[in-house]
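S.K.: Got a sequence here, can you model it:
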Amino acid sequence: MNQAEDVEIVLTHDRKYKFHSGTLARNSTLLNEMLIEPNAAKLSNKAKNAGITIKWMIELKETPTHEYPAGRLGLVDLTSSGERADFRTGLVINENGRVPTKIFDHYESIFYAFYNKEIRICDTDMRAALEDVMQIINIADYLGCTNIISKPVEVALLKHGQTLYRSIQSTPAGWARMAYDLKSECIFTEAMIHLVGNWARNKDTSNEKLREYPQIKALVKKYYRILYQKGKTLENQVASCYPGDMQTPSTDLPIKREVFSKDILVWMALCFFRHWLGQRIISGKGHGGEDGGFELYQQLGAAGEAYMNKIVMNQFHAKIPMTKKAFNVLENHLLEIKECIKGIVDKSNILQSNCQLDVNKFPVTYLTCTKFDREDFPWLSAAAQKTPPKVNSIKRGIRPGGNEIAKQNLEAARGQERDRADEHYEDMDSEDESEGISARKRVRHN
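M.R.: Next up, the predicted model:
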């Protein structure tokens, strides 16, 4: 912490930072190439005696452009006295009422992350947060430190819980791209579940958004085929189901006609059910529908009056009239058939949700049962395993530097230690209260 800061980074005329060359070079491949001894200023003895330690100065030469999405950093020549040879002060940004650029905040967050300072992502607007993270990733990719900031950014995002998951549900393609660049397994899996489940409905727009990410698009299509086949298999099982002992009502073979005639109302109930099921599938409500069969499977999984209710059954009765008693018996048999079908749907797990979004609180209209295999993460494939090599209130003007950040981290750690000690002494003040708390904890654990 007492090591001299020998690098000054100038983002603008009022955003200047002092850091340690070893820390920057160890965490960034770009800075590792810049911070070499031939590029260091040859400070005079007078400058050294005056306490000047800055040997490298790096300046943001350009703000983000199409050619340089993260802007462009460059070395500044220093005199032997440690001053800029060009006598400039850095970029002067005049927003003129426009939306302020966040590029400088993002650079600052990344540099501070080198000193283990937490990266914070605003949760007031998750769409804006997605844009912020994408820009942070652009900067990290430019600096060659994606592997350093990926986990802190992921942790900062996951802290937002359901706010994040709702944003992923609304724009899964954008979050999938971000997670791919960030190499975040949790966020990528969540985005894939929503992409696959809603692929039939949003195929055209998602295809356009994933144009530059063919690996993601290929995975979505792969898992959509799996989901499509799962729905098709379930419908085949439901359509070919003969509940109870309908197929073999007697053990005496050959089975006589009068034995089957006793179950005529059961067969009619099954016929009515398959009539209704066939119409739903033909009308596009099955596995080939926009929702992948979600609405149909929900009805089948709910049983009871969720489908083929009194109104529908009266339509059957109008076409195939029978006595009121017979019709009541038929409806009872239909309820039994529905319960059997419900068991088939439950066993298939097609209505199970594997996403982190609370679908009970924030319902969706498509299937979220996709199980994503870890070996399918694009960055874990053999071709993508080449990770970047790991190399060795604020005032205007000079910003907090490396030593100050390290000092803040140390003070924060000491503060947490004191808090834990205070809690320990408070617990010891009352032995009875402590025993009561322990007892309640044991009850909760059991």
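S.K.: From now on I want contacts and neighbour counts done on CA atoms only, so please keep to that.
M.R.: Will do.
S.K.: and the closest residue to residue 200 other than its chain neighbours, how far is that from residue 296?
M.R.: With C-alpha to C-alpha, 6 or more residues apart in numbering as the measure, residue 290 is the residue that lies nearest to residue 200, at 5.1 Å, once sequence neighbours are left out. Here the distance between residue 290 and residue 296 works out to 12 Å (C-alpha to C-alpha, to the nearest Å).
S.K.: Same question for residue 161.
M.R.: Residue 161 sits 30 Å away from residue 296 when distances are taken as C-alpha to C-alpha.
S.K.: neighbour-wise, which of the two wins?
M.R.: For the pair residue 161 and residue 296, the greater number of neighbours falls to residue 296 (19 against 13), based on other C-alpha atoms under 10 Å.
S.K.: Now name the helix or strand holding the more buried one.
M.R.: Using DSSP states H and E, residue 296 maps to helix 294-302.
S.K.: ok, and what's touching the next helix or strand after that helix?
M.R.: Moving toward the C-terminus from helix 294-302, the next helix or strand (DSSP H and E) is helix 310-319. Here helix 310-319 makes contact (C-alpha atoms under 8 Å, 6 or more residues apart in numbering) with 272, 327.
S.K.: Counting neighbours, which bits of helix 310-319 end up buried?
M.R.: Neighbour counts over helix 310-319 (16 or more other C-alpha atoms under 10 Å) mark no residue as buried.
S.K.: Give the next helix or strand downstream of it.
M.R.: Using DSSP H and E, the helix or strand that follows helix 310-319 towards the C-terminus is helix 324-348.
S.K.: structure for this one too, so we can compare:
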Amino acid sequence: MVSYPDDHSMSSSTLPGGYRPSRAPSVASGRSSVTLRPSRHSQRHERHGYSKSHAGVTTASSSSSGHGTLNEFPTFDRTGDVDIILKNGRKEQRFTLHRLYLAQCSGWFEDVLGIGDGADSPGSSSSRAPVGKRKIRFELDWTKGVDDPMPMLILKPSSSPISTDQSHPPPLRPKPPAPSNGFFRSMTNFSALHINQPAPEPGDDVLRTYSNLFRIFYNHEPILDKTNIAVAYTECKSLLQLAAAYEALQVIGPRVDHHLLRFGSRLWKQIAKYPPSYLKLGYLARSRAIFGEALIHVVGTWPTSENALRGQVPPHVLDLVEDKVDELDEQRRRIEAKLWRLNLTTSRGERVGPSVSWLDWLVVSLWRQWFAENTTPGPVGILKDSGSRSSSTSRARPSTSRASAPPLNPQLAIARIFRLVGLGGQAYLPHDEIKRFLKCSPELYSRDNLKRAERRLEELKNVARDAVQPLTRNFLELDASTGVNYLTCTRVADGEWPWED
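M.R.: Below is the predicted model:
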């Protein structure tokens, strides 16, 4: 299981500057695209001095400023130059932050605040904030009402000028490093979880999500549920959607990844229940652990999970899933064909056959019959009394004990048989089956022949076990023996992660 250190032990690191999603189309628009493109942050930091250290600059608190004003998160009254007012009609939250930090963490704020290459160029967008010493003010746009799931911030007339007694903002706390290993559809109805809790006011979740966004910008731990994995999923989903709208996924994603991985085994079990949902969440969070775990389940249950993904994830993510499905299917076909060609050889190296070694050939035939009956659908009778007829016939011939009735998805039956073959030994075709098989030919049945048949069958099982080994690997963090009945050998190699394009 992947684990990460607590916030107190995290070392500092620079803000991500490699890639980020393309920006939102306008200031007041809530739409955004999650296609990736090179970020201008890494180029601008050096040119404009954004990555310059603030060492030696201390945070001025109300007790030391002498002016009775706050200068700490979320209200930097003395040094902040951006006012953000969050209202939902009943509640109000106020943030006084720094345009520099907002621009470093969010491409949307970088453009709107006019920080960057085009800030001073002629013909710049009129939607950008004016450059000066007066505070810039943002408020939530509730024109769609409190039911709007993603209201965006809009510029308002400038407020009072900022104080000039401290020209630089206080330093940030160390940022957590990104994990090294590392649409949504409704998972279930969680209303029952809140029966004994007061109903939230409209828009409360929006205010909480915005608050978490700014907390992460200033390296404070987000306030997310730590006990209920279902509630934590919903909160993290909303936070990632908001981060995508403000082009801040590379800052928000690692914190969401770190928070969910704290749930340990409960997270892996939840991903197994809702793999398409966590595949999208893992993609937005740039989490190798979550995305890789969900991908194994999606590929293993394909095409059952296809409808939940098609049209809900970016095309290149769907392409990756389909490529992995094709790879698994090709590998399965190749190994299945190899199993059909399995045979035994005599002490002289000859392939066994009816004319070479009758008993050995019967052992090979027994194995092939078992494999055929358990990997192909059984014949469907056309007569109503076919059941009684087949039952009487079964008493007259040896049974090869079908491992189970084939489910609706034939790939699930194949997966279970491959696992039985991978176990070998007495996992299938045990001693009693061989004994009953030989008794069908009384002239062959003897103690010596029974021992020889068991020995030769064991040789065949060992060869088959080695052949299916690539398909029986389990790359899940979840124990595959806990009810996973599909192949779990899918793996994403370096360079294949969709956010690395």
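S.K.: number of nearby residues for the residue nearest to residue 200 of the first structure?
M.R.: Other residues lying near residue 290 of the first structure total 19 when counted by other C-alpha under 10 Å.
S.K.: so what corresponds to it in the second structure?
M.R.: The equivalent of residue 290 of the first structure in the second structure is residue 411 (alignment by TM-score structural alignment).
S.K.: wait, residue 34 of the first structure sits on residue 59?
M.R.: No: because the distance of 11.6 Å does not satisfy C-alpha atoms under 8 Å, residue 34 of the first structure is recorded as not touching residue 59.
S.K.: Overlap of the contact sets of the two?
M.R.: residue 75.
S.K.: Helices along the stretch 1-150 of the first structure, start to end?
M.R.: For the stretch 1-150 of the first structure, the helices defined by DSSP state H, counting those that start in this stretch cover 21-27, 29-34, 45-49, 103-113, 126-143, 146-158.
S.K.: As TSV, those helices with mean neighbour count and distance to residue 72 of the first structure would be great.
M.R.: Compiled in TSV, these are given as follows (neighbours: other C-alpha atoms under 10 Å; distance: least, C-alpha to C-alpha, whole Å):
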stretch	mean neighbour count	distance to residue 72 of the first structure
helix 21-27	20	17
helix 29-34	18	11
helix 45-49	13	29
helix 103-113	19	11
helix 126-143	20	9
helix 146-158	19	17
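S.K.: can you tell which of the ones you listed is closest to residue 276 of the first structure?
M.R.: Comparing these by their distance to residue 276 of the first structure (C-alpha to C-alpha), the top pick is helix 126-143, with 42.6 Å.
S.K.: what range in the second structure matches that closest one?
M.R.: Residue span in the second structure matched to helix 126-143 of the first structure, by TM-score structural alignment: 229-246.
S.K.: starting at the chain centroid, how far to that stretch?
M.R.: Averaged C-alpha coordinates place stretch 229-246 of the second structure at 13 Å from its chain's average position (C-alpha atoms, centre = their mean, to the nearest Å).
S.K.: ok, now stretch 6-26 of the first structure?
M.R.: Centroid separation for stretch 6-26 of the first structure versus its chain: 32 Å, with C-alpha atoms, centre = their mean.
S.K.: now do the same end-to-end measure for it.
M.R.: Per C-alpha to C-alpha, stretch 6-26 of the first structure runs 14 Å from first to last residue.
S.K.: Same check on stretch 281-295 of the first structure?
M.R.: By C-alpha to C-alpha, the extent of stretch 281-295 of the first structure from end to end equals 11 Å.
S.K.: Likewise for stretch 110-129 of the first structure?
M.R.: Distances were taken as C-alpha to C-alpha; on that basis the terminal residues of stretch 110-129 of the first structure are 16 Å apart.
S.K.: tell me, how many neighbours does the alignment partner in the second structure of residue 228 of the first structure end up with?
M.R.: Residue-level alignment of residue 228 of the first structure against the second structure, with TM-score structural alignment as criterion, gives residue 329. The burial count assigned to residue 329 of the second structure is 13, neighbours taken as other C-alpha under 10 Å.
S.K.: quick one: what helix or strand has residue 329 of the second structure in it?
M.R.: Taking DSSP H and E as the criterion, residue 329 of the second structure maps to helix 315-340.
S.K.: buried stuff in that helix?
M.R.: For helix 315-340 of the second structure, the buried set under the neighbour-count rule, 16+ other C-alpha under 10 Å, comprises 317, 318, 320, 321, 322, 324, 325, 328, 332, 335, 336, 339.
S.K.: neighbours around the closest residue to residue 419 of the second structure other than its chain neighbours, how many?
M.R.: Leaving aside its sequence neighbours, residue 419 of the second structure sits nearest to residue 472 (C-alpha to C-alpha, 6+ apart; 6.0 Å). With neighbours defined by other C-alpha under 10 Å, the count for residue 472 of the second structure comes to 21.
S.K.: likewise the one 3 residues further on?
M.R.: Counted with other C-alpha under 10 Å, the burial measure for residue 475 of the second structure works out to 16 neighbours.
S.K.: Residue 288 of the second structure versus that one, what's the distance?
M.R.: Distance, residue 475 of the second structure to residue 288 of the second structure, by C-alpha to C-alpha: 13 Å.
S.K.: Repeat that for residue 372 of the second structure.
M.R.: With the distance defined as C-alpha to C-alpha, residue 372 of the second structure ends up 38 Å from residue 288 of the second structure.
S.K.: Over to residue 216 of the second structure?
M.R.: Applying C-alpha to C-alpha, one obtains 20 Å for the distance of residue 216 of the second structure from residue 288 of the second structure.
S.K.: ok, now residue 471 of the second structure?
M.R.: Counting by C-alpha to C-alpha, the gap from residue 471 of the second structure to residue 288 of the second structure is 22 Å.
S.K.: That concludes my questions; thank you for your assistance.
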